[in-house]
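>>> here's my sequence, what's the structure:
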Amino acid sequence: MRRLLSRCVMCPRRCRVDRSRGELGVCGTGSGIEIAAVGIHPWEEPPISGTRGSGTVFFSGCALRCVFCQNYPISQMGVGRGFSARELAEAMLELQAGGAHNINLVTSTHQMAGFLEALVLAVPLGLRVPIVYNTSGYETEETLRLLNGIVDIYLPDIKYSDPRTALRYSGCADYVAFNRRALLEMWRQVGPLQTNGDGVACRGMMVRHLVLPADAAGTRGSFAFLAEHIGPELWVSLMNQYFPAHKALNLPPLDRKVTDEEYGDAFRVLSELEFENGFTQTCSTGDEVDCLPKMQ
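The predicted structure is shown next:
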C-alpha cells in the first residue's frame, strides 16, 4: 500500500501528490504515521465498547473538511505527533493488555500504509483483538479491497443523501456516490454484525448516521438507500450528539442543536423502514422518551 503514497490515490480526493517526498494533499499528512491520541474509550456503541472499552487510535488529518467537525483540531489543524511503526505496534499491544476489546482506527484511511506496517509487527507479538475501521465513509472501493481480510469490523458513517449538502458542509460533492459504493463493498466483505457470548462485536458492519438540524443530513434518503441495497438486517446507530462546533457556530441551521422533534422524526424513519438492530441515543433533555426506545 505504501507505493500508493508516491502518487496518492488512497481516498476519493485522488490528490496524486508524492507524499513519500513530503508533499501534502487535502488530508494534510505526509508518509509518516501521525496520531493525536491513543486510549481506551468506553462510550462507543455497546458492541464496540463492551465492558472494558474500545482501544481507540485517533489519526491526524482527514480527507473531509466538515464545517461542523467536533474534532477539527485533529482533523484539520494537524494536532498530533509522529509515531514509528514499532511505536504504534507497541501502543496497540498495550491497549490489548489493558483490556480493550478491539483496536479502533479512527479516521485512518490516509494513514493505512503506516498502520499495516505496524500490524505486521504487532501480530507476531500477540495482537489478537479485532480491527475496527471507524471511518467517515468517504472511501474508494480500491482501497477497501486492499483491506479485505484485515479489517474485522467496519464502522462507517453515512453523512448525507444530497451531493449539494455534502459540498456545502464537507467540501466534496462526490461524497454520496463514493460513500454508497463504499458501504456496499464493506458489506460484501464482512456482512451483518456478529457478536460473541458477551455481546461484543467480533466481525461485521454497523453504519452510523448523525442527525443534523433541519434534517440537513437527509436522513430518509440515507436510510432508504440502506434499506433497499443492504436490508433491515443491517445494524445502525442513529446519533443525537450534534452540537455546533468549528465553522458551524455561525452557519444556520447548523448553529444550534437538534431538537427532540427532529430526532424523533429521524427515528420514525428507521421504524418505517423496519430497521430493528442498532442503537439510538437520548433526547437533548437527557431523558429517554417513549417514541425513542433503545434498539436491540
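
>>> C-alpha from now on. contacts and neighbour counts both.
OK.

>>> list the contacts of the nearest residue to D198 once chain neighbours are set aside.
Beyond its immediate neighbours in the sequence, the residue positioned closest to D198 (C-alpha to C-alpha, 6 or more residues apart in numbering) is G50, lying 7.9 Å away. By C-alpha atoms under 8 Å, 6 or more residues apart in numbering, the contact set of G50 is 42, 101, 198-200.

>>> next: G149.
When contacts are counted by C-alpha under 8 Å, 6+ apart, G149 touches Q189.

>>> go with 10 Å
Taking C-alpha atoms under 10 Å, 6 or more residues apart in numbering as the criterion, G149 is in contact with 189-190.

>>> on that earlier part again, distance of the residue nearest to D198 from E141?
When distance is defined by C-alpha to C-alpha, to the nearest Å, G50 is 30 Å away from E141.

>>> please generate a structure for the following sequence too, so the two can be compared:
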Amino acid sequence: MQLKNMPGYRKILTNKILQNKVEQARRHLTDCNLCPHNCAVNRQEKLGFCRAGDKVVLSSYGPHMGEEPPLVGKHGSGTIFFGYCNMRCVFCQNCELSFGGEGELVTNAELADIMLELQNFYKCHNINLVTPTHFVPNILEAVLLAAEQGLMLPLVYNCGGYEKLETLALLEDVIDIYMPDFKYHQAEWGKKYSGVKNYPDIVKKSLQEMDRQVGGLKTDKQGVAYRGLIIRHLVMPGGVEDTKAILKFIKEELSPGCLVNLMDQYFPAHQAHQFEELSRRLSYNEYKKALEYAKTLGLNLVR
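Modelled structure (predicted):
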C-alpha cells in the first residue's frame, strides 16, 4: 500500500496519538458533549437526546452494494449500522434503528472484531460507520484495537451532518472519508422536521472542517475511494429552492473535488404524513430542476 493511500489511523498508531484520542473521547461517556445537543449526561446512568447508553448498539453489519460507486468497488462497502441517532427526522426510513435503537449491545473489542471480519472475510473496501456520532468514543477504541491486529481499510464517517467541531477534531487523522448529509438550508426546517437547532449553520461549519481535514474525493486506479468528502442531499418535496441554496454553498465554500450525491429517493416514511407538505413523493420535475441546477454549477456529481 502506498503511503498516500494508507488510512490515517495507521499513521498515528505507533506514536500514541490514536491512544490519546481514545482517552480524550472516553470522558464523553460520563459527561457527554459529543454533538451540538450538549446533553452533558453521564451515559452510564442517564440518557440524553440520542437515548444511547455507554455501550455500542449494533443493528447490523456486512458488505453493502448500494452505497456510492467509489465506496462499493467490487466487494462492497463494509457497513456497520448503529442504533439511535442525534436527529429526529420525521421522514426517517430507518426509524426502528434511529428512534428505537434496534440492535444488540456489543463491546468495543467485539466491534473491532467486526471491522476485521469485514476486511478479512468479506474483503470490503472500507469500514462504513453509519450514524456514528454518539458512539465516537467506542469507535475510536475499536479502531485502535483493530489496527493493532492489522486493520488497513479506510474509515467512512456516514453521518447526518449535525456535528460538533470538537468531536471532529478527535476524528482528524482517524477518519479517511467523511460522508455527511446536508438536509436543509432553512433552520426552521431542521427544528420542525428533525428536532435540531441551528442545523444549517452547524452543518456548514462541520462540512468546512471535514473538507479542511480530507479535501476532495481521491480514488485509486480502480476508482475506489480512499480519502475525501462525499456530501449527500435528499431533495425534498417543495424544496427545490432550499436544495439550490445548499448546492450553491457546496460550490462556493468547499473543495471542487468533493463528490455530491443528489438523491431523489424521498417518500413519506415514519411520521411524514403528519405534515401535509411532506405527505407526497418528490416529483420528477422537481428533481429534474435540482439536477439541472447542480450541473449548471459544475458540481462533481455521483453518476
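
>>> thinking again about what came up before, which position in structure 2 pairs with the residue nearest to D198 of structure 1?
Residue pairing (TM-score structural alignment): G50 of structure 1 is matched to G73 of structure 2.

>>> alignment lookup: A146 of structure 2 to structure 1.
Taking TM-score structural alignment as the alignment basis, one finds that A146 of structure 2 is matched in structure 1 by A122.

>>> now the residue nearest to its match when sequence neighbours are not counted: which helix or strand?
Nearest residue to A122 of structure 1, sequence neighbours excluded (C-alpha to C-alpha, 6+ apart): A89, at 4.9 Å. A89 of structure 1 is part of helix 85-97 when elements are defined by DSSP states H and E.

>>> quick one: buried residues of that helix?
Counting neighbours by 16 or more other C-alpha atoms under 10 Å, one finds that the buried residues in helix 85-97 of structure 1 are 85-86, 88-96.

>>> check the offset of that helix from the chain's centre.
If you compare the mean C-alpha spot of helix 85-97 of structure 1 with that of the full chain, they lie 21 Å apart, counting by C-alpha atoms, centre = their mean, to the nearest Å.

>>> before we move on, what about stretch 186-195 of structure 2?
Taking the mean C-alpha point of stretch 186-195 of structure 2 and that of its whole chain, the gap between them comes to 19 Å (C-alpha atoms, centre = their mean).

>>> what's it aligned against in structure 1?
With TM-score structural alignment as the criterion, stretch 186-195 of structure 2 aligns to 162-171.

>>> how far away is F275 of structure 2 from K192 of structure 2?
Remark: distance between F275 of structure 2 and K192 of structure 2 (C-alpha to C-alpha) = 10 Å.

>>> overlap of the contact sets of those two?
Each of V90 lies in contact with both F275 of structure 2 and K192 under the rule C-alpha under 10 Å, 6+ apart.

>>> quick one: the strands in the stretch 201-303 of structure 2?
Remark: strands of the stretch 201-303 of structure 2, listed N- to C-terminal, are 218-219, 225-234, 259-263, 300-301; assignment by DSSP state E, counting those that start in this stretch.

>>> any chance of TSV for those, columns distance to E292 of structure 2 and mean neighbour count?
Listed next are these as TSV, based on distance: least, C-alpha to C-alpha, whole Å; neighbours: other C-alpha atoms under 10 Å:
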stretch	distance to E292 of structure 2	mean neighbour count
strand 218-219	25	17
strand 225-234	15	24
strand 259-263	11	20
strand 300-301	11	17
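
>>> tell me which of those strands lies nearest to F182 of structure 2.
Proximity of these to F182 of structure 2 was assessed by C-alpha to C-alpha; the nearest stretch is strand 225-234, lying at 5.4 Å.

>>> now the closest one on structure 1. Mean distance?
Average distance between strand 225-234 of structure 2 and its aligned residues in structure 1, after superposition and using mean C-alpha distance after the TM-score superposition for structure 1, equals 0.5 Å.

>>> residue in structure 1 paired with L234 of structure 2?
For L234 of structure 2, the equivalent position in structure 1 is taken to be L210, counting by TM-score structural alignment.

>>> now do the contacts for its match.
L210 of structure 1 makes contacts with 157-160, 217, 219, 237-242, 263, 266, as judged by C-alpha under 10 Å, 6+ apart.

>>> of those residues, which is the nearest to P192 of structure 1?
Checking these against P192 of structure 1 by C-alpha to C-alpha gives S237 as the nearest, at 13.5 Å.

>>> the counterpart of the closest one in structure 2 - nearest residue in space that isn't next to it in sequence?
Mapped onto structure 2 by TM-score structural alignment, S237 of structure 1 lines up with N261. Distances taken as C-alpha to C-alpha, 6+ apart place R232 nearest to N261 of structure 2, at 4.7 Å, with adjacent residues excluded.

>>> give the contact list for that neighbour.
By C-alpha under 10 Å, 6+ apart, the contact list for R232 of structure 2 reads 68, 158-161, 179-183, 259-263, 302.

>>> please repeat the previous calculation with a cut-off of 7 Å.
For R232 of structure 2, the contacting residues are 180-182, 260-262, taking C-alpha atoms under 7 Å, 6 or more residues apart in numbering as the criterion.
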